[in-house]
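In: requesting a structural model of the entry that follows:
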Amino acid sequence: MNQKGGIMRLAGKTALVTGASRGIGRAIAIRLAREGARVAVHYGGDHAAAKDTVSAIEAAGGRAFAVQTELGVPGDAEALWTAFDAHAEGLDILVNNAGILGGRSEIDGVTREGFERLLAVNTIAPFFITQLALPRLRDGGRIITVGTMLTRGAAMPRAIDYAMSKAALDVMTMALARQLGPRGITVNTVAPGVVDTDMHQGRLVGEALAWLSSQTPLGRLGTPEDVAGTVAFLASGDSGYITGHRCDVSGGTTM
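Out: Below you'll find the predicted structure:
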C-alpha cells in the first residue's frame, strides 16, 4: 500500500523515464514511484531539477536515482544505458518522454538545422534508447512513449516539424508491439493535448489560454498529472491486454 492507501501496482519494478526532471516527465516519475516502482530519473542538464525530483520521490517514501545524459548527440543512448546500468540490473518499464518543441513556425520558417535537431532528440534518441533497452527489458515489461495529439486529427501548420518528429514514434509503437508480443511486452503511445507545463511558459495566458481551453469538452488544459495517470495505468498489470495502442489524452480536443 502507498501513503494514500492505494495498491502499489508497480512494487518490485524498475522504470526509466526520460526527461523526468520537469513537466510531464517529472509527474510520470513521481506517479510511478508512488505506485511502487524504483525510478531512474533521466535529465539532460538541469542538475537541480533532477535532484528535486528524486528528493520529492524519496520524501514520499519512494525510491529513485538520477541519470544524466544529453540527448540528440552521437552516443546518447549508449551513454544513458551505461549510466543506468551503474544503478540497476534490468528494466521493467521504459517511458520515452523527453522531447523538444522546435520553432513553432509554418514550413517556410523551418530551418534544416532546427528540423535535424528536432529529429535527433524526438525521434532518433528514443528509437535507439528503445533498441538498447530490449536486452535489459524483462519479459512482461512495458514500453510507453509520450507522443502528441498533433499526429492525428489536430494537425497544425505551425507545428509541422514537431508533429512529424513525433509521428515516427507512432509507427515504432505499432511495429514493436508486434515484435515484442511473444515476450509479453506491451508497447503503447500516450498522446497528450496541450498540457500546462513550463515548456509553454508565457504563452498560455489571456485569450490564448481561453481559446485553447475552449477546444476541449472539459473546458481546461491538461495537467502533467493527467498524462502521468494514463502512463501509470499502461505501466501496470491492469493494462496487460492493451498493446500497439495510441491513447489520446487531449481531453477530447481531437474529436
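
In: C-alpha only now, for contacts and for neighbours.
Out: Will do.

In: tell me where the stretch 1-150 of the chain has helices.
Out: 23-34, 47-59, 76-85, 112-119, 125-133 (DSSP state H, counting those that start in this stretch).

In: one more, please, to line up against the first structure:
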Amino acid sequence: MTRPDLTSIPGQTQEWPGTVGELEPAPDHGEESWTGRERLSGRRALVTGGDSGIGRAVAITFAKEGAQVAVAHLPEEEADAQRTKELVEQAGGTAHLFAVDLRDLEANRQLARDAVQALGGLDVLVANAAYQMTHDTLEEFPPEQVERTFATNVFSPFWLVRELASELEGNGGSVVITTSVQAYSPSDHLLDYAATKAALNNLVVNLAAELGPRGIRVNAVAPGPIWTPLIPATMAADKVEGFGSDTPLGRAGHPVEVAAAYVFLASDEASYVSGTVLGVTGGKPVF
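Out: Below is the predicted model of the structure:
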C-alpha cells in the first residue's frame, strides 16, 4: 500500500478538537498498511486520546497484534472514537470506548476502574491524551490554557499510573507515555505544551526507577511532526502549510509510523527496555 504523500501539506484549519475526516491529505493509521505478528496476543491495553491521530493508530496496531483495547476520548470526539472502534473491530479486535475529560483526579480514577472492569485487567497503559493551543507571544497565553495543558498532559499520566500500578504489577506491565520532540527543541508558539513534554520525560525516568522493582517497565515515545487533527485544530493555516518539511526526512510522519514504537515498547521484544525515550521525529534529535 502506498501512503499519501506528506511532503507538501497545504494550509488548512479546523475547529478544535478537529476530526480525521477533514484532514488533507488523509493520514495512515495502519488500517490497511499494518501487518500483525501476534506480538501483543492476549494483552489488555488502555489508550488515552485514542479517537484519532497517534492514539487511533496505536489502538489499530495493538488490535492487529492481538490486544484488546480500551480507548479514552473527549466527549467532543465521539464521532472519531466510534470510527476508531469500527476500525479496531475490522482488524479483529475488541474496543471499549470511554468518553472522559482527564483533567481532574476523579476522572482518572474512574477511567482506571472502568478500563480494568471492561478488559478484565490491564497489561499496558498508553498515556497519549494531550492538549495544545498555539500563541505568538508569552502575554497571549491565557492562564486557564496553561492550567489545562498541564492538567491534561502531565497530571493525567501521573494519576493514571498511580491508580493502575497495582494492576500492572505482576503482569509484566508496560507504561508508554507520549512526550514530544518539543521537549528537546521547543517552539515559542507552543511554550506551555513544550514544557509539559519536558516534564513527562523526567517523569518517565523517575517512574521507571520507582516501578522497575515491581516488574513494570515505563518508557516514552517522542514524536516529531505527525499529521493529526491536532495540527490544523490548534495552529494557524500558515504554520500548517508545509508542516514537517523542516525535518531531515523532509516531511511529516503518518500516525502509523509512530505506532510502531508503541508496539515495540509494549511487547516482549522490549523486555529489557525501561526509562528510555524513543524518538520518532523524521531525523530531529531527541537528546
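
In: out of the helices of the stretch 1-150 of structure 1, which is closest to Gln215 of structure 1?
Out: In terms of C-alpha to C-alpha, the element of those nearest to Gln215 of structure 1 is helix 23-34, at 20.6 Å.

In: in structure 2, what residues pair with the closest one?
Out: Alignment of helix 23-34 of structure 1 against structure 2: residues 53-64, by TM-score structural alignment.

In: follow-up on the earlier one: using TSV, lay out the helices of the stretch 1-150 of structure 1 together with distance to Pro217 of structure 1 and mean neighbour count.
Out: As requested, the helices of the stretch 1-150 of structure 1 are exported to TSV (distance: least, C-alpha to C-alpha, whole Å; neighbours: other C-alpha atoms under 10 Å):
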stretch	distance to Pro217 of structure 1	mean neighbour count
helix 23-34	22	27
helix 47-59	32	17
helix 76-85	39	18
helix 112-119	31	16
helix 125-133	32	19
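
In: most centrally placed residue in structure 2?
Out: A centroid search over structure 2 (C-alpha atoms, centre = their mean) returns Asn128, at 3.0 Å, as the residue closest to the centre.

In: neighbours of the alignment partner in structure 1 of Thr134 of structure 2, just the number please.
Out: In structure 1, Thr134 of structure 2 lines up with Gly103, judged by TM-score structural alignment. Gly103 of structure 1: 16 surrounding residues under other C-alpha atoms under 10 Å.

In: go on, Leu176 of structure 1?
Out: Applying other C-alpha under 10 Å, we find 18 other residues in the vicinity of Leu176 of structure 1.

In: returning to what we had before: quick one, what contacts the residue nearest to the centre of structure 2?
Out: With contact taken as C-alpha atoms under 8 Å, 6 or more residues apart in numbering, Asn128 of structure 2 is in contact with Val47, Thr48, Gly49, Gly50, Ile54, Gly55, Ile177, Thr178.

In: so the first one makes contact with Val126?
Out: Yes - in this structure, Val47 of structure 2 is within contact of Val126 by C-alpha atoms under 8 Å, at 4.7 Å.

In: quickly list what's touching both of the two.
Out: Residues touching both Val47 of structure 2 and Val126 by C-alpha under 8 Å, 6+ apart: none at all.

In: counterpart of Tyr262 of structure 2 over in structure 1?
Out: Structural alignment (TM-score structural alignment) places Tyr262 of structure 2 against Val231 in structure 1.

In: wait, is its match part of a helix?
Out: Yes - Val231 of structure 1: assigned to a helix according to DSSP: H, G, I helix; E, B strand; the rest coil.

In: and it, how far is that from Gly184 of structure 1?
Out: According to C-alpha to C-alpha, to the nearest Å, Val231 of structure 1 and Gly184 of structure 1 sit 18 Å apart.

In: higher neighbour count, those two?
Out: Neighbour totals were compared for Val231 of structure 1 and Gly184, and Val231 leads with 24 against 16 (other C-alpha under 10 Å).

In: need the contact list for that one.
Out: Counting by C-alpha under 8 Å, 6+ apart, Val231 of structure 1 has contacts Ile28, Ile144, Val190.

In: tell me the contacts of the last one?
Out: The one in question is Val190 of structure 1. Listed by C-alpha under 8 Å, 6+ apart, the contact set of Val190 of structure 1 reads Ile144, Thr145, Val146, Gly147, Thr148, Val227, Thr230, Val231, Arg246, Cys247, Asp248, Val249.

In: I'd assumed Asn188 was in contact with the fourth one.
Out: No - between Gly147 of structure 1 and Asn188 there is no contact, the gap being 10.0 Å when judged by C-alpha under 8 Å.

In: okay, and the common contacts of the two?
Out: Taking C-alpha under 8 Å, 6+ apart as the criterion, Gly147 of structure 1 and Asn188 do not both touch any residue.

In: that older thread, and the match of helix 23-34 of structure 1, how far from structure 1 on average?
Out: On superposition with structure 1, the mean distance recorded for stretch 53-64 of structure 2 (mean C-alpha distance after the TM-score superposition for structure 1) is 0.7 Å.

In: other residues contacting that stretch?
Out: Counting by C-alpha under 8 Å, 6+ apart, 20, 28-31, 34-38, 40, 47-50, 68-69, 71, 84, 87-88, 91-94, 128-129, 227-230, 255-256, 258-260, 262-263 sit against stretch 53-64 of structure 2.

In: read off where the lengthiest helix in structure 2 ends up in structure 1.
Out: Counting residues, the longest helix found in structure 2 (DSSP state H) is helix 191-211. Under TM-score structural alignment, helix 191-211 of structure 2 corresponds to residues 160-180 of structure 1.
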